[in-house]
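Participant: need coordinates for the following:
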Amino acid sequence: MISVKSFAKINIFLHINGRRADGYHDLQTLFAQTELHDTITIEEAEKTELRCSEASVPADSSNLIIKVKNILAEKYGFRNEYSITLNKNIPAGGGLGGGSSNAACFLKAVNSLSGLGLSYTDMADILGSIGSDTVYFLHDKPCYAEGRGEVIVSEAELPCAPVLLVNPGIHVPTGEIFRGGNLKLTAKADLSRMPLVAGYAELTAMLENGLEAAVFAKHPVLKVLKTSLLDSGAEGALMSGSGSTVFGVYRTDEQLESAYSVIKEKFAGYTVFKSRIKGAG
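Facilitator: Coordinates of the predicted model:
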């Protein structure tokens, strides 16, 4: 049996470079994991079965963990069966990459547990086939990425800054946002020239998301939430991915604690997490 932590991600920046010939958009982003995590427990069994603590999360073949297991069987003839328990803390569909993180962590754990011997490239191919941000979770450090988000350019280091993650429980369909227009387009940058070690000021200066305008137009409360995080003392705030989670970055734990109280009272009913950027792996 093995238990692993499956960490949530935020996008420090998310730039949209334009539409591709395949219908997707070219993106450039800086992924960073936070200390918020799910826990996955895996043990050998006669039949693979997934149990999840959150009833709204599917446990069938639509779950990315099961998709990974099925690819291993189809592509590698992998016949090991597992009882999988997924204890969810990361809000589903909130722009924090919970499902993608779960899939990558399951794959890494099974590769280690079974001695399957998959290389990084093998695992990246599997994960890239089921999602755009899944490959990132093979890494423990922040990473610059481009393409659909599956092309990792380089690892980086960020300060382990306190962050407040606020999820209003709104589901934002990513495809609908990309198809709906009102995206902020950014000229493609050379990510290889971006700082590999960034300080706090560089971190907050990089906060930008080309999807915010489109999502805020549909869900104005998210703009109110971002403004409230800034008013609470955050030195930067941003929507993660396509939303609906918005995060604030603070300089000190004391500022975070003060902001937590304010935001919890103002947005009663929202899910609020005190966390920290996992900056250096």
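Participant: okay, CA-based contacts and neighbour counts for the rest of this
Facilitator: Will do.
Participant: how close does residue 278 get to residue 135?
Facilitator: 17 Å (Cα to Cα, to the nearest Å).
Participant: same question for residue 219.
Facilitator: Applying Cα to Cα to residue 219 and residue 135 gives a distance of 29 Å.
Participant: so between those two, which is more surrounded?
Facilitator: residue 135 (27 against 16; other Cα atoms under 10 Å).
Participant: check contacts around the more buried one.
Facilitator: 104, 123-124, 127-128, 150-152 (Cα atoms under 8 Å, 6 or more residues apart in numbering).
Participant: buried ones in stretch 17-33?
Facilitator: 17-18, 25-33 (16 or more other Cα atoms under 10 Å).
Participant: so residue 226 touches residue 236, yeah?
Facilitator: No: the pair residue 226 / residue 236 is not scored as a contact, 9.1 Å apart, by Cα atoms under 8 Å.
Participant: list the residues that contact both of the two?
Facilitator: With contacts taken as Cα under 8 Å, 6+ apart, residue 226 and residue 236 have residue 248 as neighbours in common.
Participant: which other helices and strands does the longest helix seen in the chain contact?
Facilitator: Assignment by DSSP state H gives helix 98-114 as the longest helix of the chain. The contact analysis (3 or more Cα pairs under 8 Å, 6 or more residues apart in numbering; DSSP states H and E) places helix 98-114 against strand 2-19, strand 25-44, helix 64-76, helix 120-128.
Participant: redo these as a markdown table? Include distance to residue 249.
Facilitator: Putting the helices and strands packed on helix 98-114 into a markdown table (distance: least, Cα to Cα, whole Å) gives the following:
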| stretch | distance to residue 249 |
| --- | --- |
| strand 2-19 | 10 |
| strand 25-44 | 12 |
| helix 64-76 | 30 |
| helix 120-128 | 29 |
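Participant: for residue 197, which of the ones you listed is the nearest?
Facilitator: Minimum separation from residue 197 across these (Cα to Cα) falls at strand 25-44, 12.4 Å.
Participant: helix 98-114 and that closest one, what's the angle between them?
Facilitator: 50 degrees (axes from the mean of the first three to the mean of the last three Cα atoms, to 10 degrees).
Participant: which helices and strands sit right next to strand 25-44?
Facilitator: Partner elements for strand 25-44 (3+ Cα pairs under 8 Å, 6+ apart): strand 2-19, strand 82-87, helix 98-114, strand 143-147, strand 271-276.
Participant: how far out from the middle of the chain is the third one?
Facilitator: This points to helix 98-114. Relative to the chain's own centre, helix 98-114 is displaced by 15 Å; criterion: Cα atoms, centre = their mean, to the nearest Å.
Participant: compare with the first, here's sequence two:
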Amino acid sequence: MVKYIEIKSPAKINIGLDIVSKRADGYHNLQTIFYPLYELYDIIKIERSHEFSFTSSKKELNDDNNLIVKAKNLLEKKFSRKLPVNIHLEKNIPVGAGLGGGSSNAASVLLALNDMFNLGMKKDILIRYALELGSDVPFFIKAKPAIGKSRGEILIEVKLNITKPFLIVNPGIHISTKEAFANIQPKESKIDFKAINENDLNNISLFNKLFKNDFEEYVFKTYPEISDIKKIMTDNGALFSLMSGSGSTVYGIFKDIGTAEKVRKSFPSKYLSMVLEGDF
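Facilitator: Got it, this is the predicted structure:
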């Protein structure tokens, strides 16, 4: 019997994010490429217990609205049984930052509880349950580079390996996804990501032609500080820079770690900033 599981719950960025249309169910159809950041992750520790408890290194996350608790509750409902565990979250991914931290945590809990309690869920069932928790959650069941369509749950894995370093900068501005969607005008994509061949997809010099983030227009206008982050990156040698998700994190891809580190030091110390080596 598995009594303890410790799992790394990675972040993601969006390489391109097109909001294509609003659906009858209130959600939006989109097109994006999800790219995992394995070097930036939360740690989730799960231990069998007599009753359920959840704690986090960030006290404000300790409530029943946390996707970790919702994931556990969903499985209890689906399997009509209690899953008594202590779950502790060590939070490193910034909250509400467009990096998918909460979604990743939910997927990690689905995977871990499936193993711990021998629930026997195959990947297709896990993905279906993941979608009940949120549009980004299905991606994290496998956490491999993938085109996301529909709400983001239709996933087509792609061979994409970015070997250059990333600079990740988050100014600590919390942007509600609901707010971002409410202020966007959906439009058809000019480029079908599925039609991009593997060579072009791995050619960073083409990224500026191929990819944009439709949320940037509203977010940059409303929060100029976020627009400034992207400008500083592009003015200082970023090969490509984009806001991730609905913000407020902006990332840049640089030719080498030295350049990325130099640019990182130009941002205020109150910002969360890090250089990730790439080549995952």
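Participant: quick TM-score on the pair, please.
Facilitator: The TM-score (TM-score structural alignment, normalised by the length of structure 2) is 0.91; 274 aligned residues with a Cα RMSD of 1.8 Å.
Participant: ok, back up a step: out of the helices and strands packed on helix 98-114 of structure 1, flag the one nearest residue 163 of structure 1.
Facilitator: Short answer: strand 25-44, nearest of those by Cα to Cα, at 8.3 Å.
Participant: sorry, back to before: out of the helices and strands packed on helix 98-114 of structure 1, which gets nearest to residue 186 of structure 1?
Facilitator: strand 2-19 (5.1 Å).
Participant: tell me roughly how far that closest one lies from structure 2 on average.
Facilitator: With mean Cα distance after the TM-score superposition for structure 1, strand 2-19 of structure 1 departs from structure 2 by a mean of 0.8 Å once superposed.
Participant: so that strand matches what in structure 2?
Facilitator: Per the alignment by TM-score structural alignment, strand 2-19 of structure 1 matches residues 5-22 in structure 2.
Participant: re earlier: superposed on structure 2, what's the mean shift for the longest helix of structure 1?
Facilitator: Helix 98-114 of structure 1 sits 1.0 Å off on average (mean Cα distance after the TM-score superposition for structure 1).
Participant: could you tell me where that helix falls in structure 2?
Facilitator: Counting by TM-score structural alignment, helix 98-114 of structure 1 corresponds to 101-117 in structure 2.
Participant: what are the buried residues along that stretch?
Facilitator: Applying 16+ other Cα under 10 Å to stretch 101-117 of structure 2 flags 101-114, 116 as buried.
Participant: what does stretch 211-223 of structure 2 give?
Facilitator: Neighbour-count burial for stretch 211-223 of structure 2, counted by 16+ other Cα under 10 Å, picks out 211-216, 218-220.
Participant: check the separation of the first and last residues in it.
Facilitator: 21 Å.
Participant: now the strands for the stretch 101-250 of structure 2?
Facilitator: 146-149, 154-157, 166-170, 240-243, 250-253 (DSSP state E, counting those that start in this stretch).
Participant: what stretch of structure 1 does the third one fall on?
Facilitator: The alignment of strand 166-170 of structure 2 onto structure 1 (TM-score structural alignment) spans residues 163-167.
Participant: with distance to residue 42 of structure 1 added, can I get the buried residues of stretch 17-33 of structure 1 in CSV?
Facilitator: Below are those laid out as CSV (distance: Cα to Cα, whole Å):
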residue, distance to residue 42 of structure 1
17, 39
18, 40
25, 35
26, 35
27, 34
28, 34
29, 31
30, 30
31, 26
32, 25
33, 22
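Participant: pull the most distant pair out of those.
Facilitator: The widest separation within those (Cα to Cα) is 25.8 Å, between 18 and 33.
Participant: now, which of the buried residues of stretch 17-33 of structure 1 sits nearest residue 188 of structure 1?
Facilitator: Of those, the one sitting nearest to residue 188 of structure 1 (Cα to Cα) turns out to be residue 17, at 5.7 Å.
Participant: now do the contacts for that closest one.
Facilitator: Counted by Cα under 8 Å, 6+ apart, residue 17 of structure 1 has contacts 25-28, 185-188.
Participant: for residue 60 of structure 1, which non-adjacent residue is closest in space?
Facilitator: residue 66 (6.9 Å; Cα to Cα, 6 or more residues apart in numbering).
Participant: in structure 2, what residue corresponds to that neighbour?
Facilitator: Per TM-score structural alignment, residue 66 of structure 1 is aligned with residue 69.
Participant: hmm, its match is touching residue 54, no?
Facilitator: Yes: the criterion here is Cα under 8 Å, and residue 69 of structure 2 meets it with residue 54 at 7.4 Å.
Participant: just put the helices and strands packed on strand 25-44 of structure 1 in TSV and tack on distance to residue 261 of structure 1.
Facilitator: Putting these into TSV (distance: least, Cα to Cα, whole Å) gives the following:
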stretch	distance to residue 261 of structure 1
strand 2-19	22
strand 82-87	26
helix 98-114	25
strand 143-147	31
strand 271-276	10
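Participant: nearest to residue 174 of structure 1, of these?
Facilitator: strand 2-19 (13.3 Å).
Participant: if I take that closest one and strand 162-167, what angle do their directions form?
Facilitator: Using the same axes, to 10 degrees: strand 2-19 of structure 1 against strand 162-167 is 80 degrees.
Participant: and strand 2-19 of structure 1, how far out from the chain's middle?
Facilitator: With Cα atoms, centre = their mean, you get 3 Å for strand 2-19 of structure 1.
Participant: pull out the buried positions in that strand.
Facilitator: Those buried within strand 2-19 of structure 1 under the rule 16+ other Cα under 10 Å are 3-18.
Participant: what of stretch 227-237 of structure 1?
Facilitator: Buried-residue list, stretch 227-237 of structure 1, by 16+ other Cα under 10 Å: 227-230, 232-237.
Participant: now the end-to-end length of that stretch.
Facilitator: Terminal residues of stretch 227-237 of structure 1 lie 8 Å apart, using Cα to Cα.
Participant: ditto for stretch 139-149 of structure 2
Facilitator: Per Cα to Cα, the first residue of stretch 139-149 of structure 2 is 11 Å away from its last.
Participant: what range does it cover in structure 1?
Facilitator: By TM-score structural alignment, stretch 139-149 of structure 2 lines up with residues 136-146 in structure 1.
Participant: now that stretch: buried residues?
Facilitator: 136-138, 141-146.
Participant: between those residues, which is closest to residue 197 of structure 1?
Facilitator: Using Cα to Cα, the buried residues of stretch 136-146 of structure 1 come closest to residue 197 of structure 1 at residue 142, 10.0 Å.
Participant: so what's the closest one up against?
Facilitator: Residue 142 of structure 1 neighbours (Cα under 8 Å, 6+ apart): 30-33, 155-158, 278-281.
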